[in-house]
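In: below: sequence and its predicted model.
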Amino acid sequence: MAHTVNFFLRPEPGVLLGIWHTVPSCRGEDAKGKCRCWYEAALHDGNPIIVYLHGSAQHRAAPHRIKLAEVLSDGGFHVLSVDYRGFGDSTGTPTEEGLTTDAICVYEWTKARSGRTPVCLWGHSLGTGVATNAARALEAKGCPVDAIVLEAPFTNMWVASINYPLLKIYKKLPGCLRTLMDALKEDKIVYPNDQNVKFLSSPLLILHGEDDRTVPLECGEQLYEIARNAYRNKDRVKMVVFPPGFHHNLLCKSPLLLRSVRDFLSQQWA
């Protein structure tokens, strides 16, 4: 990608996270030929920052993720695209606790360099669980995230697993759901978005496609209702539903996406 630098962060011993920093396209000419130090200093130039946490398949170089970074860059955002431990060129073994640690590390590293520039955690699919886990932990530390965007979120991993298209055919088999639930519990895989949002105060924007077959729209709607009921300030929670045609991964192709995100964040950060 143009105007992008690759670097690594170490959230804990033995783990290196691969990260792409894409600057706003308006700074593209300035970025030509610059080293990582220049990119790092650019984080406090006043352009808002998004830490992007991707879904469970592939890595940050997946075409739809590159497209999203380009759209956000053209919209005036810095984008830090993260590969969790065990994904892409990042080392380590993925666990729910580990992925949460990775997200917190990148967010705190970014905040330490952003000055007064706000930083948004953006999670897609599995990344929504990582984002709310990290946001809840940061809230508990007295450092609420500046904003959260959840793209195609589920309520929790248990519900997401049952609804996953390939698993639906097993729903009627005796004991299948119990076996799946026990496996998730044994591996401590929960990603409880539905519980996490009850403890958050950060501005929260939910984006969901009407024809999402991987995580059905009803999951996003349920999460929105849970969050809105829990938040004291209802104006801090918003949901945008996208018309058919964008499915689970392609909201980045809708002109509604950038407009919705910019309008929400500018209102919340005014």
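Out: Nice, I can see it.
In: make it CA atoms for all contacts and neighbour counts henceforth
Out: Noted.
In: ok, which stretches of the chain are strands?
Out: Listed in chain order, the strands found in the chain under DSSP state E are 4-12, 15-22, 49-53, 78-82, 119-124, 147-151, 204-209, 237-242.
In: so which of those gets nearest residue 175?
Out: Evaluated over those, closeness to residue 175 peaks at strand 119-124, with 30.4 Å, by C-alpha to C-alpha.
In: what does that closest one contact?
Out: Contacting residues not belonging to strand 119-124 are listed as 48-55, 107, 110-111, 128-131, 145-153 [C-alpha atoms under 8 Å, 6 or more residues apart in numbering].
In: comparison target, given below:
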Amino acid sequence: MYRSLSQSCLRNKYHLLTNSGLIYNNRLVLSNIIHEISLVFGLSLFLFYLFYQLFGNFVLILFIICGILSSLYGLQDMLLFQPNEPDTARTIVQTPDLFHMEYEIVTIETADKEKLHGYLLTQMQRTNECATLVFFHGNAGNIGHRLHNAHLLYQACNINILLFDYRGYGKSTGTPSETGLYIDAQAVYDYIRTRTDLNQEKIFIFGRSLGGAVALHLASHLAETEATPPLYCVIVENTFTSIPGMAKRLFQVFILDYIPSCYYKNMFSSITKIRHIKVPVLFLSGEQDELVPPQMMQKLHEECTSSKKQLIVFSDGQHNTTWLSRNYATQINKFLVECSTLSEPISSSTGFN
């Protein structure tokens, strides 16, 4: 009963955080869109009149179409990446001291000379025998906002955890972009492979929402290059098939069906990359996800070609709070144990209330 009340309190807390803007939400996206479109609309009206007087209808229509597409292309990074939510996210990053975990502060330099800030949480005993999780977070906030989640996994699964902020997030340098996040992922992976004090046979990656797309890109790249040793496994939670797919889901405007992919500045096409991954993959899906349709997680699971894959659906899980669902950490721990015995089958799909 105490555990149930505790989880209920935590869930209410994170719903409150979501509603107050500490975690990415639909209202924030809508507000940004309305603000930016109003500016574009005002400028467009002026240019509309100017071009109509100078060139006539045909050139005017062509200009408007190109202008709208160019404006939307330029707005995509702002709508997708939210490093300044909440507004203290670039200045205040809580430390693992809050949960009394052993850790060290790490700075990881990328191939293009950006510096990524992170925490390496290590178990107090037998650190070099434990599995190590590399945590790819979502599109808003910083690693300090993920410490409660990390603490849950740290305790329940007895693992080491590397938390880091992408470029332009938290105390990391740079500006976020799709290519930049991929470079960050590779740099973090290369760093963790240099740590001789960690069990290199049990390095695995976890990604939530946007972080799932980054994790799947890294896993796909490692599979294609036949990197050794291979990843222990991949775990993704409430992530999407692609950005064009999400755009159609969020805005539900028929014209999006006809926009060529070249007009999308960010693709994050996980649906194509999932087909290259051969290591075990665990899909965690919140059935009440209000942002990413659970059908996208089902589609990723279906397209995955790994011989060991599992989809777990949490009936009460929402986009940012699935990790508070009953048996969440237990199921992850169970999957990790199964991965250590490759001869044992992993079931393909499971649902939880």
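Out: Thanks, I have the structure now. All of these numbers come straight from a predicted model, not from anything done at the bench.
In: would you turn the strands of structure 1 into JSON lines with mean neighbour count and distance to residue 158 of structure 1?
Out: As requested, these are exported to JSON lines (neighbours: other C-alpha atoms under 10 Å; distance: least, C-alpha to C-alpha, whole Å):
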{"stretch": "strand 4-12", "mean neighbour count": "16", "distance to residue 158 of structure 1": "27"}
{"stretch": "strand 15-22", "mean neighbour count": "23", "distance to residue 158 of structure 1": "27"}
{"stretch": "strand 49-53", "mean neighbour count": "27", "distance to residue 158 of structure 1": "20"}
{"stretch": "strand 78-82", "mean neighbour count": "26", "distance to residue 158 of structure 1": "25"}
{"stretch": "strand 119-124", "mean neighbour count": "25", "distance to residue 158 of structure 1": "17"}
{"stretch": "strand 147-151", "mean neighbour count": "25", "distance to residue 158 of structure 1": "18"}
{"stretch": "strand 204-209", "mean neighbour count": "25", "distance to residue 158 of structure 1": "19"}
{"stretch": "strand 237-242", "mean neighbour count": "19", "distance to residue 158 of structure 1": "22"}
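In: list the helices and strands the longest helix belonging to structure 2 packs on?
Out: With residue count as the measure and DSSP state H as the assignment, structure 2 has helix 26-55 as its longest helix. When contacts are defined as 3 or more C-alpha pairs under 8 Å, 6 or more residues apart in numbering; DSSP states H and E, helix 26-55 of structure 2 packs onto helix 57-80.
In: do that again at 10 Å, thanks
Out: Helices and strands touching helix 26-55 of structure 2, by 3 or more C-alpha pairs under 10 Å, 6 or more residues apart in numbering; DSSP states H and E, are helix 2-20, helix 57-80, helix 243-251.
In: of those helices, which approaches residue 267 of structure 2 most closely?
Out: Going by C-alpha to C-alpha, the one of the helices and strands packed on helix 26-55 of structure 2 nearest residue 267 of structure 2 is helix 243-251, 5.1 Å.
In: what residues of that closest one count as buried?
Out: Neighbour counts using 16 or more other C-alpha atoms under 10 Å place 243-246 of helix 243-251 of structure 2 among the buried residues.
In: and it, what does it pack onto?
Out: helix 26-55.
In: before we move on, back to that, distance to residue 168 of structure 1 for the strands of structure 1 - can I get that in CSV?
Out: Conversion of the strands of structure 1 to CSV gives the following (distance: least, C-alpha to C-alpha, whole Å):
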stretch, distance to residue 168 of structure 1
strand 4-12, 37
strand 15-22, 34
strand 49-53, 26
strand 78-82, 31
strand 119-124, 22
strand 147-151, 22
strand 204-209, 20
strand 237-242, 24
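In: out of the ones you listed, which comes closest to residue 182 of structure 1?
Out: Of all the strands of structure 1, the one in closest proximity to residue 182 of structure 1, counting by C-alpha to C-alpha, is strand 119-124 (25.2 Å).
In: so where in structure 2 does the closest one end up aligned?
Out: Counting by TM-score structural alignment, strand 119-124 of structure 1 falls onto residues 203-208 of structure 2.
In: mean per-residue distance, that stretch versus structure 1.
Out: Between stretch 203-208 of structure 2 and the corresponding residues of structure 1, superposition yields a mean separation of 0.7 Å, by mean C-alpha distance after the TM-score superposition for structure 1.
In: show me how far that stretch is from its chain's centre.
Out: Here stretch 203-208 of structure 2 is found 10 Å from its chain centre; the criterion is C-alpha atoms, centre = their mean, to the nearest Å.
In: nearest residue to whichever residue in structure 1 pairs up with residue 314 of structure 2 other than its sequence neighbours?
Out: Per TM-score structural alignment, the equivalent position to residue 314 of structure 2 in structure 1 is residue 242. Spatial nearest neighbour of residue 242 of structure 1, chain neighbours left out: residue 209 (4.6 Å); criterion: C-alpha to C-alpha, 6 or more residues apart in numbering.
In: show me what the one you found lines up with in structure 2.
Out: Taking TM-score structural alignment, the alignment pairs residue 209 of structure 1 with residue 286 from structure 2.
In: who's in contact with its match?
Out: Remark: with contacts taken as C-alpha atoms under 10 Å, 6 or more residues apart in numbering, residue 286 of structure 2 is in contact with 237-238, 292-294, 297, 312-323, 325, 352.
In: kindly recompute the last result at 7 Å.
Out: The contact partners of residue 286 of structure 2, by C-alpha atoms under 7 Å, 6 or more residues apart in numbering, come to 238, 294, 313-319, 322.
In: how near is it to residue 57 of structure 2?
Out: 50 Å (C-alpha to C-alpha, to the nearest Å).
In: ditto for residue 288 of structure 2
Out: Distance, residue 288 of structure 2 to residue 57 of structure 2, using C-alpha to C-alpha: 48 Å.
In: these two: who's more crowded?
Out: For the pair residue 288 of structure 2 and residue 57, the greater number of neighbours falls to residue 288 (18 against 13), based on other C-alpha atoms under 10 Å.
In: out of everything not next to it in sequence, what's closest to the more buried one?
Out: By the measure of C-alpha to C-alpha, 6+ apart, the closest residue to residue 288 of structure 2 outside its immediate chain neighbours is residue 318, 4.8 Å from it.
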